[in-house]
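>>> Got a predicted structure here, sequence first:
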Amino acid sequence: MTDSAQPIKVDIWSDIACPWCYIGKRKFEAGSGLFAGAGEQRGVEIEYHSFELSPDTPVDFEGNEADFLATHKGIPAEQAQQLLDRVTGIAASVGLNYDYDHLKHTNTVLAHEAVHFAKSQGKQLEMTERLLSAYFLEGRYVGDVAELAALGAEIGLDSDALTTALETHEFLAAVREDQQTAVEYGINGVPFFVIDGKYGVSGAQEAQTFAQVLEQVWRERGSVPEAVDA
């Protein structure tokens, strides 16, 4: 396989509690699908990395999402609700039915540790999707060890091993390493996509934008000097 036919590596910094990260995930999946659909063995390899938008969030936050947003951003509750309504509409446009009435806001560091455990078992992508769905669509409590173990079991992970890893914080250092790398890259918001180690794309861009960047990287890999007529 030539270098140009190797899958394009995409590193994604994301937070389980970030609504734009789930939206961006769907848009990136659509964009990478457009890219891969062009043939010639085009492919993408994805790796997720931890980023905490609000690391000071308590595990047992009391109040709904509008309460948290109003406090966190220092805005009136009515304005916070308008922001949630807006993001709910955008999420619906990519097939995600956000349920803020039942969402349980919590600290996400344990969820990130669970994703790293899943990565060690070859199931990082599945766990990331499961946790985002559990948080935004199902009102599951992703700050709880037992709930995370149950969610892991749903995708085929050993719940006892996951429980032990979470209770001993076996993967906390890996979470912190991701966060430090984000600092070094200058990432201060998510989702953030690093494509082929050299192109940074910030935010939940449209599918076509992602497809264009991937195509640009692909063409650069396969480019050869053109012959110049004497």
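Good, I have the coordinates.

>>> make it CA atoms for all contacts and neighbour counts henceforth
Will do.

>>> Helices of this structure, start to end?
With DSSP state H as the criterion, the chain has helices at 19-36, 65-73, 77-93, 109-120, 124-136, 145-154, 159-167, 172-185, 207-222.

>>> okay, now the one to match up with it:
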Amino acid sequence: MIKPPTLHYIYDPLCGWCYGAAPLVKAAREVLSVQAHGGGMMAGDRRQPVTPQLRDYVMPHDRRIKNLTGQPFGDAYFEGLLRDTSAVFDSAPPTAAVLAAERLAGRGLDMLSRLQSAHYVEGRRVADREVLVDMAGTIGLDATAFELALDQAQREELHAHIAETRRLMERVGARGFPSFALERDGKFTLLDAGAFLGRPQELRDWLRTQLPDAMPAPGNAATEFGCGPDSCSI
């Protein structure tokens, strides 16, 4: 049996450009299976406390993302979370939450989308366990079952998942987050997602019409965007 094509989505939950690319993920899911791979951009020793310097650094990028994609950023994020010096940006807990939601109900990408909105619109601290449990409830997951799955993901899956994602990045030639690689018959094609940024319907239509031939996505309108493997620096 021939394995159906899969779009591999390499992301980090605290990557602003991944939030900007969220409409592309939604559009792609209308066409084919999308598999999420969290890369741990701000996990472990790359965790960052919120500081005025961090706020000054990320805000110009966030405003550019908003202008290019139309994705909303809330005052609770700009004037709340980014001024909360007790908060820490840590990719590990929300990535574990995505794994838990996937394990529990096949809802990993739905959880990621909810966490992105919680972070960038509502200014929630998505590294905090109680926020993760609350967000799981908003997408219809049972709180007790989710907490058990979250504990299991953090204990058994998270580190191996991040390491596997880094190996996938090397394999497909991904420079950072977000990256999209189309797999067909065991072969990977790295897509030029920047060509579709802000135009999710064009990605959906391209996938529908060109998927049988697994041709590279056109790059005539590519935009340089994304976060590097260890920081949002590009």
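That came through fine. What you are looking at is a predicted structure, and each value in this text was computed from that prediction instead of being measured.

>>> picking that back up, check the helices of structure 1 for me and report the most buried one.
Each of the helices of structure 1 was scored by mean neighbour count; the highest is helix 109-120, a mean of 24, by mean count of other C-alpha atoms under 10 Å.

>>> how much does that helix stray from structure 2?
The superposed helix 109-120 of structure 1 is, by mean C-alpha distance after the TM-score superposition for structure 1, a mean 0.8 Å from where its aligned residues fall in structure 2.

>>> Which positions in structure 2 sit opposite that helix in the alignment?
Aligned by TM-score structural alignment, helix 109-120 of structure 1 falls on residues 92-103 of structure 2.

>>> Distance from the chain centre to that stretch, please.
Distance of stretch 92-103 of structure 2 from the chain centroid (C-alpha atoms, centre = their mean, to the nearest Å) equals 12 Å.

>>> just to revisit the earlier point, just put the helices of structure 1 in a markdown table and tack on distance to Phe192 of structure 1.
A markdown table is the format used below for these (distance: least, C-alpha to C-alpha, whole Å):
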| stretch | distance to Phe192 of structure 1 |
| --- | --- |
| helix 19-36 | 9 |
| helix 65-73 | 21 |
| helix 77-93 | 18 |
| helix 109-120 | 16 |
| helix 124-136 | 15 |
| helix 145-154 | 24 |
| helix 159-167 | 26 |
| helix 172-185 | 9 |
| helix 207-222 | 12 |
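
>>> Any idea which of those helices gets closest to Glu47 of structure 1?
helix 124-136 (7.7 Å; C-alpha to C-alpha).

>>> tilt between that closest one and helix 77-93?
With axes from the mean of the first three to the mean of the last three C-alpha atoms, to 10 degrees defining the directions, helix 124-136 of structure 1 sits at 140 degrees from helix 77-93.

>>> contacts for helix 124-136 of structure 1?
Helix 124-136 of structure 1 has contacts (C-alpha atoms under 8 Å, 6 or more residues apart in numbering) with 16-17, 19, 22, 46-48, 97-100, 103-104, 111, 114-119, 140-142, 151-152, 155.

>>> That one vs structure 2, average offset?
On superposition with structure 2, the mean distance recorded for helix 124-136 of structure 1 (mean C-alpha distance after the TM-score superposition for structure 1) is 1.2 Å.

>>> mind listing what the counterpart of His49 of structure 1 in structure 2 touches?
Aligned by TM-score structural alignment, His49 of structure 1 pairs with His37 of structure 2. Contact analysis of His37 of structure 2 by C-alpha under 8 Å, 6+ apart lists His8, Tyr9, Ile10, Tyr11, His161, Ile162, Thr165.

>>> For the aligned residue in structure 2 for Phe192 of structure 1, which residues are in contact?
Applying TM-score structural alignment, one finds that Phe192 of structure 1 aligns to Ser179 in structure 2. Contacts for Ser179 of structure 2 (C-alpha under 8 Å, 6+ apart) come out as Tyr9, Ile10, Tyr11, Leu190, Leu191, Ala193.

>>> Just the buried ones from these, in ChimeraX syntax?
Of the contacts of Ser179 of structure 2, the buried ones can be selected in ChimeraX as follows, counting by 16 or more other C-alpha atoms under 10 Å:
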select :9,10,11,190,191,193
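
>>> Nearest to Thr144 of structure 2, out of the contacts of Ser179 of structure 2: which one, please.
For the contacts of Ser179 of structure 2, the nearest to Thr144 of structure 2 is Tyr11 (26.8 Å; C-alpha to C-alpha).

>>> which position in structure 1 aligns with the closest one?
Aligned against structure 1 by TM-score structural alignment, Tyr11 of structure 2 finds its counterpart in Ser14.
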